[in-house]
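Sequence first, then the predicted structure:
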Amino acid sequence: MGNNQCPAQDAAHLAAVARGICPFPSYNPSPHFGHMLSINSSHHLQEHYTAVQRSLTPKQLEDFTQSLRTTFGREGKVTLGGVGVVALSLAVLFDTVARQVRGEVVSDSGPIPGVFVKEPSGYYPPQVNTMSKYLRLVPHIANNPTRMREETERCLNQLIADEESLDQLGENHTLPIREDVTQINRLMGDFVAVSLMLHLFRLKNASVDEWDGLSSNQRPFHIVNFNCDTEAADKVFLAEVEYFDSYTKRAFEKCKPKSDPESWLRYIAELELADVMSIPFLAIGFSPTEQRLNQRENFDLKAHALGKWAQSTD
């Protein structure tokens, strides 16, 4: 499926044109997944930490820093905080605390806002709640190797159970969702599961030879349930391409298949979805190298703090 000659930015641009004709969901999860679970996670985390701090007023920055100080202590060190799921949890924490110090109401349960892809009806697969619960917990146990190992194993087992429950719903034709959106969130579950296994291997100081491996087959995915007459929408889309600027026309020429698809809107949506779903696999893959398993970067919150790392009176 898709067009290997179609750059991701061109697919996204054409999808934006198509959405203006027949709305369908955005398929983009938080960039934190690709950044914080990549080989360059520590660099991305430090950049995000700095960016969040710079977005705050002096008073907000003081409250932000004190909140982190309360969680991590005066040293501000986070074990393995620069890599993998711990880096991901810290990125989520920074965003959450920043919203709180700005006076926003932030829920401490349910799907973490802005991280996963929301299905139009509001449905999330169970993996989203499992991942959200784990990511919220990690900052409070990151410096406790025993708890980290226990909770990581528990989360990994729960993701497997969540996947089995969804498979059963699918077999019984009782899955109450759009396949396209839910498949992305399920893919995020796969992505995090691999990262959880990597984290466990790091905690155990295991070698790459001990890696059991996972299936490298990506999930099948389909665009379904367009809420419009796709035949009529296709005609409008082709007319819009002709009407729009030269960039749109060039993008269309790069991305169109050798023969006309059954539905242009479906084809364009699938192009964008294919790009989104390939990002995690490009970032981490299913065959970790010795370099990745040997990543052992702690994260120093105090050293990278832009505000004063306030001392408590204890």
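That came through, no problem.

all contacts plus neighbour counts: C-alpha atoms, from now on.
Will do.

Thought residue 225 was touching residue 22, still the case?
No. Applying Cα atoms under 8 Å as the test, residue 22 and residue 225 come out as separate, 11.1 Å apart.

Quick check on the two: which one has the bigger neighbour count.
residue 22 (18 against 11; other Cα atoms under 10 Å).

Tell me the secondary structure of the more buried one, please.
Here residue 22 is recorded as coil under DSSP: H, G, I helix; E, B strand; the rest coil.

cool, and the one 4 residues further on?
When the structure is split into helix, strand and coil by three-state DSSP, residue 26 lands in coil.

neighbours around it, how many?
Neighbours of residue 26 under the rule other Cα under 10 Å: 18.

From residue 276, how far out is the residue lying closest to it once chain neighbours are set aside?
In this structure, residue 26 finds its nearest non-sequential neighbour in residue 117, 7.6 Å apart by Cα to Cα, 6 or more residues apart in numbering. From residue 117 across to residue 276, the span is 11 Å (Cα to Cα, to the nearest Å).

Put this next to the previous one:
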Amino acid sequence: MGNMQCPAEDAALLASVARDICPFPNYNPSPHFINMLSINSSLHLKNHYTAVQSSLTPKQLEDFTQGLRTTFGREGRVTLGGVGVVALSLAVLFDTLARQVRGECVSESEPIPGLFVKNLRGYYPPHVYTVSKYLRLVPHIANNPTRMKEETERYHKQFIIDEQSLDKMEENITLLINEDTTAVNEMLGEFIAVILRLHLLRITNCTADELVPVKGRPYGDMILNLNCDPQIADKDFLAKVQKSDNRTQEAFENCKPRSDNLGKTLLHHIAKLELTDVLTLPLVVAGVVSVDSMIAQREDFDLKASALGKWAE
């Protein structure tokens, strides 16, 4: 960062102000990535389950509940559904079913909508497709320990193949894979690869000593898609900050570039601050709890007990 004293919340505030002037991408991923992969994943999942159900009409809720019962049976219990990638897959399933019962078209082959950062060019690194396929599969195999182990091992190997393919592609399409949104989506894929490996250790009763890290690609200078004339936008941004409340002005003082590190433009600087914070999200999550504690998580999820609609017998 240009200013190491810039807190993440200040960078996010300034980015929201700047984005009103210059519509650069929102780099923040779906809250599901952090909530469902945290040590408090079960609570976050229950809250999301309630929120999704509450957003539906009585008829939609009936169809939603029936969709879950068709997938999980009359008991409505999901093995290890309150933790890790299984919790994330359930959050995705709730969103998907809600869209379907509202009559929205849902693709089963594209990246999961809303989970990753939108790329206007339509390019997504291979991790995104692998994650999407795996998360869509998990609800159908979560209660089958043998298949769950086999598929998780298979998809973990696929992540390694994805990483190798990016290494080969980098020489030819550096501009494409160094785009800001692509970098974020690649990071999210790498994050899921690590969590998937933790889940595999969890279901095979292993420890962190056997965790094999997934090789990540170092992020150099990102190509920021500002979608505006940053020179003109800088002037508008500064004028807006000067007219803003004290909190915004304080954030600007904390985050403005040093005089010896001005870089390109102020808008580039603000966008890069937010992008850098997003790219370090996995490190923040990893620093909260030990790996062994995450592997030790064992919590099923009871869909029936938390259902707002009638869980038909």
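Structure's in. What do you need? Remember, it's a predicted structure, so these values are computed and weren't measured experimentally.

returning to what we had before: correct me if wrong: the residue nearest to residue 26 of the first structure contacts residue 185.
Yes. Between residue 117 of the first structure and residue 185 there is a contact under Cα under 8 Å: 6.5 Å.

list the contacts for the counterpart of residue 68 of the first structure in the second structure?
In the second structure, residue 68 of the first structure lines up with residue 68, judged by TM-score structural alignment. Applying Cα atoms under 8 Å, 6 or more residues apart in numbering to residue 68 of the second structure gives the contacts residue 76.

Over to residue 69 of the first structure?
With contacts defined as Cα under 8 Å, 6+ apart, residue 69 of the first structure is in contact with 76, 309-311.

same question, residue 77 of the second structure
300-304.

One more: residue 256 of the second structure?
2-3, 266.

Now intersect those residues with the helices, please.
residue 266 (DSSP state H).

now the contacts of residue 69 of the first structure: which count as buried?
With neighbours counted by 16 or more other Cα atoms under 10 Å, the contacts of residue 69 of the first structure contain buried members at 76, 309-310.

which one among the residues you listed gets closest to residue 138 of the first structure?
Residue 138 of the first structure lies nearest to residue 76 out of those, by Cα to Cα, at 14.7 Å.

thought that closest one was touching residue 300?
Yes. Checked against Cα under 8 Å, the pair residue 76 of the first structure and residue 300 is within contact range at 5.8 Å.

For the residue nearest the centre of the first structure, identify the helix or strand it belongs to.
Centrality entry for the first structure: nearest residue to the mean C-alpha point is residue 33, 3.5 Å, by Cα atoms, centre = their mean. Under the criterion of DSSP states H and E, residue 33 of the first structure resides in helix 32-36.

can you give me the strands in the first structure?
Under the criterion DSSP state E, the first structure contains strands at 77-78, 299-300.

out of the ones you listed, deepest packed?
Stretch with highest mean neighbour count among these: strand 77-78 (a mean of 20; mean count of other Cα atoms under 10 Å).

Distance check, the residue nearest to residue 26 of the first structure against residue 283 of the first structure.
19 Å.

what does stretch 13-20 of the first structure rub up against?
237, 240, 248, 251-252, 265, 268-269, 272.

Now intersect those with the helices, please.
Filtering the contacts of stretch 13-20 of the first structure for helices - DSSP H - leaves 237, 240, 248, 251-252, 265, 268-269, 272.

So residue 236 of the second structure sits against residue 229, correct?
No. Checked against Cα under 8 Å, the pair residue 236 of the second structure and residue 229 is beyond contact range at 10.9 Å.

And these two? Which one has more around it.
Neighbour tally, residue 236 of the second structure and residue 229, criterion other Cα under 10 Å: the higher count belongs to residue 236, 14 against 10.

Return the set of buried residues in stretch 16-34 of the first structure.
Residues of stretch 16-34 of the first structure classed as buried by neighbour count (16+ other Cα under 10 Å): 16-19, 21-22, 24, 26-29, 32-34.

Same question for stretch 161-168 of the first structure.
Within stretch 161-168 of the first structure, the residues that count as buried by 16+ other Cα under 10 Å are 162-163, 166.

How much space separates the equivalent of residue 292 of the first structure over in the second structure from residue 138 of the second structure?
Counting by TM-score structural alignment, residue 292 of the first structure corresponds to residue 294 in the second structure. Distance of residue 294 of the second structure to residue 138 of the second structure, computed by Cα to Cα: 19 Å.

which one of these two has more residues nearby?
residue 138 (23 against 20).

In this structure that one contacts residue 150, no?
No. Taking Cα under 8 Å as the definition, residue 138 of the second structure is not a contact partner of residue 150, at 11.6 Å.

Quick one: closest of the strands of the first structure to residue 196 of the first structure.
It is, among the strands of the first structure and with distance given as Cα to Cα, strand 77-78, at 16.9 Å.

quick one: contacts for residue 132 of the second structure?
110-112.

quick one on the thing from earlier: ok, so of the contacts of residue 256 of the second structure, who is nearest residue 217 of the second structure?
For the contacts of residue 256 of the second structure, the nearest to residue 217 of the second structure is residue 2 (22.0 Å; Cα to Cα).

Would you mind measuring from the nearest residue to residue 88 of the first structure once chain neighbours are set aside to residue 9 of the first structure?
What sits nearest to residue 88 of the first structure in space, not counting adjacent residues and going by Cα to Cα, 6+ apart, is residue 36, at 5.1 Å. Plainly put, residue 36 of the first structure is 22 Å away from residue 9 of the first structure if you go by Cα to Cα.

With neighbour numbers in mind, choose between the two.
When residue 36 of the first structure and residue 9 are compared for neighbours, residue 36 comes out ahead with 26 against 12, by other Cα under 10 Å.
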